[in-house]
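Undergrad: Here's a sequence, model it:
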Amino acid sequence: MERFADVEATIEAGGDPLTFLPFRPVTDGGLVPLDPLAAIASGSAPGVDVLVGYNADEWKLFALMDASPIDDETLVRRLDMVSGNGAALADAYRTMGGDAPAKDLLNNAFTDLLFRRPAAKLLHAQTSHGATYAYRFSWQSPSMGGMLGAAHAMELPFVFDLAHMPGIEVLVGPDAPQVLADSVHGAWVAFATEGTPSLPGGPQWERWTHDAYNAIDLDEHCRPILDAHDTVDAAWEA
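TA: Below you'll find the model as predicted:
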């Protein structure tokens, strides 16, 4: 009976297996001996240059699987589930988003939680040990009536210059801008071959550093940005 009790306790500690990504790598002291970010920050990858980024609307792809209405109360409740600080986070995103619907604010929050903030943490960890470059992919797909926006994986047809390949229009629509594919594909090829991303005929791609969160906003007209989110990041840290 004690063995069964131990199994039940282990299952209970693991949480609900039907939630988002219930199984993932863990730091066990063996196969994964150290926390990866801590190891990188301590210099485990010296001289490794990185190009790291996220899409502006990452969560919209996953939100398609959830048809339930999102109001302000639901927004606070869901943010509280992942942070214990739901009300403050909702206020922070409302300050940034103005009159945007609660569903859009939730998209912004989960995009930050699962994509933007992890990308920034990796940049923070590696920038003292190698060249770090950052991007935000913001092009808004017209597909599905615009529901996808700059959703998860939206950048991939442009990275590989396949935006006009048969079947890809389901994701990017029938008139994806070739100029964006030229810019994104060109930047990735330049980084892979020369170690520095560059935009053909575009602005210079400055390094991301602790002092300046330089990034390139990837859209039909690519532009440099400072990708800082102090208000919402402070709420997440709280």
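
Undergrad: alpha carbons only for contacts and neighbour counts from here, please
TA: Will do.

Undergrad: Determine how far the last residue of stretch 153-164 lies from the first.
TA: End-to-end distance for stretch 153-164, by Cα to Cα, to the nearest Å: 16 Å.

Undergrad: for comparison, sequence B:
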Amino acid sequence: MSIVETAHGAVRGTVENGITVFRGIPYAAAPVGPLRFRPPAPVEPWQGIRETTAFGPTAPKNPYAAPLDALLPDPDIAGDACLNLNVWVPAPSDGPRPVMVWIHGGSLRNGSSAVPTYDGAAFARDGVVLVSLNYRLGIEGFGVFPDAPANLGLHDQLAALTWVRDNIGAFGGDPDHVTVFGESAGATSIGALLASPRAQGLFRRAVLQSGTPTAVAPATAARTTTSLAEHLGIAPTAEAFARADRGRLLAAQRAVTQRGNPLTGGLGFHIVLDDDVVPRDPAAALADGASDGTDVLMGSTTDEYRLWFVPSGLVDRIGELTLRAALIKQRAPWRAARVYRAGRPGASPGEILGAIATDTLLRVPMNRLADARARRPGRTHVYEFAWPSPVQGLGACHALELGFVFDTLDAPDTRLLTGDSAPRSLARAMHAAWVSFATDGDPGWPRWDEDRPVMTFGAQGATLVASPREQERRLWR
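TA: So this is what the prediction gives:
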């Protein structure tokens, strides 16, 4: 099955250890020229057989800034046709296979489907057709302009999911049995898609890893566009940005956004409310019943904050005064620091603030969403990744679970975060849970209810915990 006929033409992949892989299949036209800062346009059909044996171009982006560049590989593949995807196909079977579609993270300005940790071979090995995709990033994907649609990166994701619906049957996948999964900005994207009328019928289940359904007002997100325009000396319009040299644009983007991160804030890129893809706040829409029939698996890592706080040394620069000021700014309960310290003897002020930020930005919103869905038709399951990395004292930091979910602990790039002795048994357990969820909606533990069951993937293996750190969670009701 190395040759498959798609709606736009035939593609030839490669057979690797019994799995057929198609890399770099275009799902939309290259977003250049008059198509730049416009919604994705259809692919022009081709004649003959298109070779899809190498990853396609990645979206224009800067590399991660130090020190994260040493921990998060981010391949950069040149070319204009960045709206492409990859498909890993299991050995032929008697019936159609479940499909999983991976949407990468990277703060909406980094990442791609070519990251080695995201290799889909283990999913195909276990009977799943795995699709991974690229989408526009940064100002070209999430800029806010008066003369262009918002959320172009989400438009790209919708185009890729539409391609899956229309073509995945030719690869042995079931278009009615699609699970979308993503991490960080990928999970936030999925949260928006879950609530979007435009995504109805494109997937059946969803996995949100370390990202919650959020969107901001256009005026808030437009601050980044305005700052970039001022830096470049151009008007804050799509027409002006389309004329800008891409190298200058990326340099300006780095200068304007380099001090921001998901925990400490600063200028960056966001999914925004619009009249099309995201007409309503996603969290509110989901709490009110949007995607009620969709099964959802979601969770976070125990120490999300450590990816940003530890390598940069920020965790050691935060003192008691900074902690107190941050808690006042967040309008935190007066006893928050004391409650968090009780569960973390000897923790520094930076570690206390990081734990609070992890909860308020990720764990607590996920718990609220799970509570809202508890008695709804779609099942909700919650996990936590708690295995601590030995690398640089990162603990169970943001993105650490990725190599476990994909069962790619042997990839050198994965080991930059996990080290060389990460437990393979834990990867097998976590990967198997994701496969099981995509297959029948049951990852292997009870759905969310009043007991608040959380499957915790930690140093002791996979353990079901009821209401973990409940005293801390209750602070943020």
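
Undergrad: What value does the TM-score take for this pair?
TA: TM-score of the superposed chains, computed with TM-score structural alignment, normalised by the length of structure 1, equals 0.81; 217 aligned residues with a Cα RMSD of 2.5 Å.

Undergrad: Structure 1: strands as residue ranges?
TA: Assigned by DSSP state E, structure 1 shows strands spanning 50-55, 132-137, 214-218, 223-226.

Undergrad: Nearest residue to the equivalent of residue 391 of structure 2 over in structure 1 in space, please, no chain neighbours.
TA: Residue correspondence, TM-score structural alignment: residue 391 of structure 2 in this structure matches residue 143 in structure 1. With sequence-adjacent residues excluded and distances taken as Cα to Cα, 6 or more residues apart in numbering, residue 143 of structure 1 is closest to residue 173, at 4.9 Å.

Undergrad: residues contacting that neighbour?
TA: Neighbour list for residue 173 of structure 1: 141, 142, 143 [criterion: Cα atoms under 8 Å, 6 or more residues apart in numbering].

Undergrad: Most neighbours among the residues you listed, which one?
TA: residue 141 (22 neighbours; other Cα atoms under 10 Å).

Undergrad: Spatially nearest residue to residue 172 of structure 1, not counting backbone neighbours?
TA: residue 141 is the one closest to residue 172 of structure 1 (Cα to Cα, 6+ apart), at 5.2 Å.

Undergrad: The one you found against residue 149, yeah?
TA: Yes: between residue 141 of structure 1 and residue 149 there is a contact under Cα atoms under 8 Å: 4.9 Å.

Undergrad: Now for residue 194 of structure 2: which residues touch it?
TA: Residue 194 of structure 2 sits next to 282, 286, 290, 291 when contact means Cα under 8 Å, 6+ apart.

Undergrad: Please report how far the counterpart of the second one in structure 1 lies from residue 75 of structure 1.
TA: Under the alignment (TM-score structural alignment), residue 286 of structure 2 pairs with residue 40 in structure 1. Spatial separation of residue 40 of structure 1 from residue 75 of structure 1 under the definition Cα to Cα is 34 Å.

Undergrad: check contacts around residue 119 of structure 1.
TA: Shown in contact with residue 119 of structure 1 (Cα under 8 Å, 6+ apart): 52, 53, 54.

Undergrad: ok, 7 Å please
TA: Applying Cα atoms under 7 Å, 6 or more residues apart in numbering, we find residue 119 of structure 1 in contact with 52, 53.

Undergrad: Counterpart of it over in structure 2?
TA: Match for residue 119 of structure 1 (TM-score structural alignment): residue 366.

Undergrad: if we can go back for a sec, from what I can see the residue nearest to residue 172 of structure 1 touches residue 147, true?
TA: No: shown here, residue 141 of structure 1 and residue 147 do not form a contact pair, counting by Cα atoms under 7 Å, at 8.1 Å.

Undergrad: Which residue is the nearest non-sequential neighbour of the residue minimising distance to the centre of structure 1?
TA: Centroid-nearest residue in structure 1: residue 115, 2.3 Å away (criterion: Cα atoms, centre = their mean). The shortest distance from residue 115 of structure 1 to any non-neighbouring residue, by Cα to Cα, 6+ apart, is to residue 54 (6.1 Å).

Undergrad: quick one: what's aligned to the one you found in structure 2?
TA: Residue 54 of structure 1 maps onto residue 300 in structure 2, with residues paired by TM-score structural alignment.

Undergrad: Quickly note the distance from that match to residue 389 of structure 2.
TA: For residue 300 of structure 2, the distance to residue 389 of structure 2 - Cα to Cα - is 15 Å.

Undergrad: Would you confirm that residue 154 of structure 2 belongs to a helix?
TA: Yes: Residue 154 of structure 2 forms part of a helix when assessed by DSSP: H, G, I helix; E, B strand; the rest coil.

Undergrad: For it, give its distance to residue 314 of structure 2.
TA: 32 Å.
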